[in-house]
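[1] show me how the following folds:
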Amino acid sequence: MKRILILEPNRYHFETIPGLCYYFDQLGYSIDCLVQKHDHYGDEFCYAKALKTKINYIFYEHSDMIRILSDMTTKSEYDYIVLNSFDYGLNGKIHSIYADIKDTAKSKYGIIGFYHSLSSYYDNQETDVELLNENRVFSLSPVSSGSVSFPMVNSYFFKDAANSSHDTNSRTIITIGTSNDDALLRKAASSVKDKSKEPTVIFVGYKTKKELFIAQIKRSIAAIISKVVKSYSTNKKPYPYFSLAFKKNMKLYGKVSFDTMFSLIEESDFISINLKSHLLDEFSTCRTTGSKQLALGFSKPAIIEERCASYYGFTSENSILYTEGHMDEAIQRACSMTNEEYSKMQRAMTALQGKIREESLSNLQNMLSAIESK
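    Just a heads-up that it's a prediction; the model follows:
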């Protein structure tokens, strides 16, 4: 039977492993995964339990990775070594893991793998020149910049079961990660005219408990000030700070496990991709946010700036688009959407999901066929 070894050299990027496993399983490969030992190992498969039963997980301590990889590839015959990511931190410096393993990781057809952003190419093009010359690198979104291009293998797969739509009188919006502009979303969510339709907003991904604690303290202070101002002011307009404060309909979470995050996504109607303004160019040309993967994997319509939407394949049929700085109109539309309108948008996202899956599987198959025909 055909066999691959997927290597993740870092303590992150586990979210792309189920999708890679899904594609190689579809192509008939037996799959081993070599990952750094962590508290929630295998958690990324919590909604894909049928697929997880087909995956053999092997764990390593950081200092033993190269030795274990060498031992495994010497004792077992693999068709490919698949890098789930290239950028690798060692002694405070980032470099391509390919430089460390190319002479010791043995397989029938060699190494292939993911660039998670175009910066990986610019940082590693000299180290990875053999892989690049032989077209052995793919990316989460199609990349084409000058003479550089990588085919898309979008590993968004997270769950075995089909998606279901929500029939609800109020909407829940979730935003995940530190690349998003939380203040922009808070302000937009506070501007909803019909307060009976004000959304529940879930913020996930505060880096530290300290950041989460500070946000919660700010929310408490804002609530107290709000009561005082309302008691003494005849001005009916909201005090400016309140539109930026966390309110009762806004839930705050720090770093969470995959099962918690996936459960929160399942409860939500929309995934908000409200990127910080200085990141928009990068995320609309050569880098893929994990929120795109989650929107596809869970068939959740996105609320997204239109430049990024175009790059990710999102349209007004499957997502709510807004221009930079004008998110309030998008949130207003999400909250006023009927269940029928929402279901139609979700079906369009599911259709995009199927299209991207088909294209990604074809791209991967074509890459492998080209390598094996040489």
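
[2] when you work out contacts or count neighbours from here on, use the C-alpha atoms and nothing else.
    Will do.

[3] tell me the contacts of residue 99?
    127-128 (C-alpha atoms under 8 Å, 6 or more residues apart in numbering).

[4] same thing but 10 Å
    Going by C-alpha atoms under 10 Å, 6 or more residues apart in numbering, residue 99 touches 86, 124, 126-128.

[5] what's the PyMOL line that selects buried ones from those residues?
    Only the buried entries of the contacts of residue 99 go into this PyMOL selection, using 16 or more other C-alpha atoms under 10 Å:
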select buried, resi 86+124+127+128
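
[6] could you work out the most separated pair of the contacts of residue 99?
    Using C-alpha to C-alpha, the two most remote members of those are 86 and 126, lying 13.2 Å apart.

[7] which residues are common contacts for the two?
    Contacts common to residue 86 and residue 126, judged by C-alpha under 10 Å, 6+ apart, are 96, 99.

[8] still on that earlier bit, which ones among the contacts of residue 99 lie within strands?
    The strands in this structure, assigned by DSSP state E, contain none of the contacts of residue 99.

[9] let's have the contacts of residue 99 in a markdown table, adding distance to residue 325.
    A markdown table is the format used below for the contacts of residue 99 (distance: C-alpha to C-alpha, whole Å):
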| residue | distance to residue 325 |
| --- | --- |
| 86 | 34 |
| 124 | 35 |
| 126 | 39 |
| 127 | 40 |
| 128 | 39 |
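
[10] one more, for comparison:
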Amino acid sequence: MLRLLTMCIPFRNLRKKWRTFLRDFLSDYDRDARRSMRAWRRHPVAGRTILILEPNYCHGEVIPGFCRHLLDMGYRVDVLMHHSLARQSPLCCFKEGDIHIFTAMCTSWKRLAKARVLTRYEAILISTSAFYDIPGWASFLHMTGLDKFANLLAVEHELKDIPRFGEEELDRQGRLLTLGSFPRGMMVNPHFFGEIPPAPRNREPVFITVGSLSAQRKNHELLVEALETVCNEGYRNFSVIIVGEGELGKIPGHLRPFLHVAGKLDFPAMYEAMRRADYFLPLLDPGNPAHNRYITTGVTGSAQLVYGFAKIPVIHEKFASFYGFNDRNALLYREETLGGAMLRAIRQTEEEYAEMQQALLQLGRDIDRESRSNLERALAACSPSEPQQARP
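    Alright, predicted model coming up:
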């Protein structure tokens, strides 16, 4: 069909370019997103408004925290995100009217820098500097021309992409943010998911793990081994919630009653599952070289959920200190394995749990304080008053 539609175009390269555009446009078409994008372009932006922009179908978990920081700092906030992410309702923890939310299709991004509405924002915060819809990923800032804006902040989720995307100048100017404390970038860790009061531990403890079911991100074999350890000790009064898309693999029949495989959830359902839980299982494997990135060049989103919901992490010592976890606010393990640490969790008293939870809440407050201070510094590094004009 695309070949028929483009046969009248005389030049081969131009014909190929139009076929690619039409394929991308039709595969990502969303009528509501087109209307929303038009509304955003005509949007009367109020003073002291910051635009948060997420170009991908993921990383919605960072947006609420950035919104909360900016609102608390006295800014107004607009959010522009891909329509597939918006359907997952990442901003469900805010009241209607607190934030203006707009959606877009991927084909809208390449012309984004020409939108005059951008010049009316005090600052633009790109919550993911990479664009994942292109094989091998691409620099969203360079692809759109937003890298020419002097009032722009960008969040880099992978330090190795700083030289690849040419973000050294952003880093030098203090306008490149990271979610963890690294040698490069400025740490801002957003972990707000609503006003969540600390909850007492369930009588029958509930563990939870959230994220893609892939070996590159988590080792679910560790969980199976841990469940065997717990069951061999005779414990049956616990459960594990598994949230995420992918294949879990073969689970022995006698372990299945303890598992609730929820699959991929939207944000409201995931938040509700987090509220029901007591302990969080990041399932990072010290023996997997791929997991080293979570303490060297990137962070695990599990930490944000731990901070935001104050759920005690059960985590290997190798990864703990990078995230501020210690014996006072987390259950750490090394030689005893994950199963041994889960046994300690099951045996915890309500008082021991509450004390550890308070220490974890304090860690979250400390990170919040540092994050807000760093975000204020990053905003101060943006060009004052007038943003740089979009290039023609």
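
[11] TM-score, when you put one on top of the other?
    Overlay of the two chains. TM-score (TM-score structural alignment, normalised by the length of structure 1): 0.82; 332 aligned residues with a C-alpha RMSD of 2.3 Å.

[12] looking at structure 2, which of the contacts of residue 99 of structure 1 hold up?
    Using both residues aligned by TM-score structural alignment, their matches' C-alpha atoms under 10 Å, structure 2 keeps these contacts from those: 86, 124, 127-128.

[13] tell me which of those is nearest to residue 369 of structure 1?
    When these are compared for distance to residue 369 of structure 1 (C-alpha to C-alpha), residue 128 wins out at 20.6 Å.

[14] the closest one -> structure 2?
    Residue 128 of structure 1 maps onto residue 167 in structure 2 when the alignment is built from TM-score structural alignment.

[15] which residues touch its match?
    129, 139, 141-142, 147, 154, 156, 159, 161, 175-176, 185.

[16] and with 8 Å instead?
    Taking C-alpha under 8 Å, 6+ apart as the test, what residue 167 of structure 2 contacts is residue 176.

[17] ranges for the helices of the stretch 201-350 of structure 2?
    Per DSSP state H, counting those that start in this stretch, the stretch 201-350 of structure 2 carries helices over the ranges 220-232, 267-276, 301-309, 317-320, 337-347, 350-380.

[18] so what does the first one touch, helix or strand wise?
    Packing contacts for helix 220-232 of structure 2, counted by 3 or more C-alpha pairs under 8 Å, 6 or more residues apart in numbering; DSSP states H and E, involve helix 337-347.

[19] what residues sit buried inside the helix it packs on?
    Residues of helix 337-347 of structure 2 classed as buried: 337-343, 345-346 (neighbour count, 16+ other C-alpha under 10 Å).

[20] just stretch 84-92 of structure 2 next, same as before
    For stretch 84-92 of structure 2, the neighbour count (16+ other C-alpha under 10 Å) marks 84-86, 88, 90-91 as buried.

[21] I'd like the residues you listed as JSON lines, with distance to residue 74 of structure 2 and secondary structure appended.
    Shown next, in JSON lines, are the buried residues of stretch 84-92 of structure 2 (distance: C-alpha to C-alpha, whole Å; DSSP: H, G, I helix; E, B strand; the rest coil):
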{"residue": "84", "distance to residue 74 of structure 2": "29", "secondary structure": "helix"}
{"residue": "85", "distance to residue 74 of structure 2": "26", "secondary structure": "helix"}
{"residue": "86", "distance to residue 74 of structure 2": "24", "secondary structure": "helix"}
{"residue": "88", "distance to residue 74 of structure 2": "27", "secondary structure": "coil"}
{"residue": "90", "distance to residue 74 of structure 2": "22", "secondary structure": "coil"}
{"residue": "91", "distance to residue 74 of structure 2": "19", "secondary structure": "coil"}
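
[22] sorry, back to before: return the member of the contacts of residue 99 of structure 1 nearest to residue 264 of structure 1.
    Taking C-alpha to C-alpha as the measure, residue 264 of structure 1 sits nearest to residue 86 out of those, at 29.8 Å.

[23] aligned partner of that closest one in structure 2?
    So, by TM-score structural alignment, residue 86 of structure 1 is matched to residue 129.

[24] re the thing from before, which ones among the kept ones among the contacts of residue 99 of structure 1 are found in helices?
    Of the positions in these, residue 124 sit in helices, assigned by DSSP state H.

[25] re earlier: the match of residue 128 of structure 1 and residue 222 of structure 2, how far apart?
    Separation of residue 167 of structure 2 from residue 222 of structure 2 (C-alpha to C-alpha, to the nearest Å): 37 Å.

[26] what of residue 77 of structure 2?
    41 Å.

[27] repeat for residue 121 of structure 2
    According to C-alpha to C-alpha, residue 121 of structure 2 stands 47 Å off from residue 222 of structure 2.

[28] neighbour count winner among the two?
    Legend: neighbour count by other C-alpha atoms under 10 Å for residue 121 of structure 2 and residue 222, higher for residue 121 (22 against 15).

[29] circling back: closest one of the kept ones among the contacts of residue 99 of structure 1 to residue 2 of structure 1?
    Nearest member of these to residue 2 of structure 1, counting by C-alpha to C-alpha, is residue 86, at 23.5 Å.

[30] show me the contacts for that closest one.
    Contact analysis of residue 86 of structure 1 by C-alpha under 8 Å, 6+ apart lists 9, 95-98, 113-115, 120.

[31] out of those residues, which are inside strands?
    95-96, 113-115.

[32] count of neighbours near the aligned partner of residue 209 of structure 2 in structure 1?
    Aligning on TM-score structural alignment places residue 209 of structure 2 opposite residue 175 in structure 1. Residues lying near residue 175 of structure 1 (other C-alpha under 10 Å) number 26.

[33] residue 175 of structure 1 against residue 200, yeah?
    No. Taking contacts as C-alpha atoms under 8 Å, residue 175 of structure 1 lies outside contact range of residue 200: 11.2 Å.

[34] structure 1: matching residues for stretch 256-270 of structure 2?
    By TM-score structural alignment, stretch 256-270 of structure 2 lines up with residues 247-261 in structure 1.

[35] got the contact list for the matching stretch?
    Outside stretch 247-261 of structure 1, the residues that reach it (C-alpha under 8 Å, 6+ apart) are 40, 43-44, 46-47, 198-209, 212, 216, 219, 223.

[36] would you mind checking those residues for buried ones?
    Taking 16+ other C-alpha under 10 Å as the criterion, what is buried in these is 43-44, 46-47, 198-206, 212, 216, 219, 223.
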